[in-house]
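[1] just need the structure, nothing else, for what follows:
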Amino acid sequence: MSIAGPSAGTVATTYLPTPKDVKEQLAGLLGRDVSLSPTTPMSPGSAEAKTVAVYVDDRLGVRAVIACDLAFSAYAGAAIGLVPPSGAAAAIEAKALDETLSENLYEVLNVMAAVFNAEGAVHVKLRDVHPSGTRIPPAVHIRLVPLGRREDFTVDIAGYGTGLFSVVVCA
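    From the prediction side, this is the model:
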């Protein structure tokens, strides 16, 4: 995960993680097989419930967002906490994460900050998580629009299920 360092007088950019970076981080974190396949970008205008995590630099400037649909949110939150798949299914049926799944998903998204922190890139950290089933502020939601520096995946978490996962670099 290294990129060329910035030259004198330039501003470091945010690293866009590769599919391999994302897969390895998720598989290691969740302790199970994870498969990724490319998909179309998640639409910010869609009414479908989604979780959005906001990553900032040291000056609190937004550098990246990760968006996950309700299915990924529930499955990842369940998998990391060893919650049975039925717990994730209940959240999907209720169209909202319970407190346990929300807290577990926060941990997943917090650790995912590491995929942005490549050598020579600006350092980012998790600032906020807006869990699936809650209102996402418009200023955060609009960050899903960029089509240039992003990766969009269908992610299958072995033993749990499949959901959508998008990484969008904002700066």
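
[2] rest of the way, CA atoms for contacts and neighbours
    Noted.

[3] wait, isn't Leu109 in contact with Ala53?
    Yes: judged on Cα atoms under 8 Å, Leu109 makes contact with Ala53 at a distance of 6.8 Å.

[4] who has more neighbours, the two?
    The residue with more neighbours, out of Leu109 and Ala53, is Leu109; 26 against 22, by other Cα atoms under 10 Å.

[5] next one: that one from Glu93, what distance?
    22 Å (Cα to Cα, to the nearest Å).

[6] next: His141.
    23 Å.

[7] who has more neighbours, the two?
    Using other Cα under 10 Å, the more surrounded residue of His141 and Glu93 is His141, with 19 against 12.

[8] and the more buried one, what is it in contact with?
    Pro44, Val52 (Cα atoms under 8 Å, 6 or more residues apart in numbering).

[9] could you also give me the structure for this next sequence, so I can compare it with the first?
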Amino acid sequence: MRTTPTPDAVRTLLAGLLGRQVTVSDLAASECAGALAGRYVTSADGEVAAGFVCDLGAAAYLGAALTLVPRTQAEECIANGQISDTLGENLTEVLNIASRLFNDAGWQHLRLVDVVDAVGAEPWRAVGTFSVEVEGYGAGAVQLVEVTPANQAVRSG
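    As a prediction, this is how the structure comes out:
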């Protein structure tokens, strides 16, 4: 049975990956102004089935915390409105590992296919929106999303 990843599951995964305390709490779906989205495809048919959307703060802080890039570099990216190549590569690795959130929740086996601009990436349906604060770095918003057959009809119709 497929379930929605919980704030505790997100916290456990990110804290374990980053090696530092991560605080995760629920947000309203409208509170995540996505900047970047990791898109996950099913192993069976290669269709995009889910995504992990990050606002610029979450993208920068998660990317920086992975390899201990100074917080000031993440803050510069946020101020400039664009994530650096280094933090982008790090974020891609975080999102690759984050596929476990879906796989452990009983979804079809998913794998990260790419990280894209979140605006217009897919006709998403939010399944969870969270505030994520990384100890020593900062906070941002993330949204776990799915693409359903009804959503796909919107895209192709």
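
[10] quick revisit: list the residues that contact both of Leu109 and Ala53 of structure 1?
    Ile66, Leu126, Val129.

[11] does the second one touch Leu109 like I think?
    Yes: the pair formed by Leu126 of structure 1 and Leu109 meets the contact definition of Cα under 8 Å, at 7.5 Å.

[12] find the residues that touch each one of those two.
    By Cα under 8 Å, 6+ apart, the residues touching both Leu126 of structure 1 and Leu109 are Ala53.

[13] and what about the residue nearest in space to the middle of structure 1, helix, strand or coil?
    Nearest to the geometric centre of structure 1 sits Ile66, at 3.3 Å (Cα atoms, centre = their mean). Secondary structure assignment for Ile66 of structure 1 (DSSP: H, G, I helix; E, B strand; the rest coil): strand.

[14] how about it: what's its closest non-neighbour residue?
    Closest residue in space to Ile66 of structure 1, ignoring its immediate chain neighbours: Val167 at 4.6 Å, by Cα to Cα, 6 or more residues apart in numbering.

[15] could you do Glu146 of structure 2 as well?
    Glu146 of structure 2 sits nearest to Ala50 (Cα to Cα, 6+ apart), 4.1 Å away.

[16] need the counterpart of that neighbour in structure 1.
    Here Ala50 of structure 2 is matched to Ala64 in structure 1, going by TM-score structural alignment.

[17] I'd say its match and Tyr55 touch.
    Yes: using Cα under 8 Å, Ala64 of structure 1 is in contact with Tyr55, at 5.1 Å.

[18] any idea where the helices of structure 2 begin and end?
    7-18, 56-66, 71-80, 85-97, 99-103, 149-156 (DSSP state H).

[19] most tightly packed of the ones you listed?
    Most buried of those by mean neighbour count (mean count of other Cα atoms under 10 Å) is helix 56-66; its value is a mean of 27.
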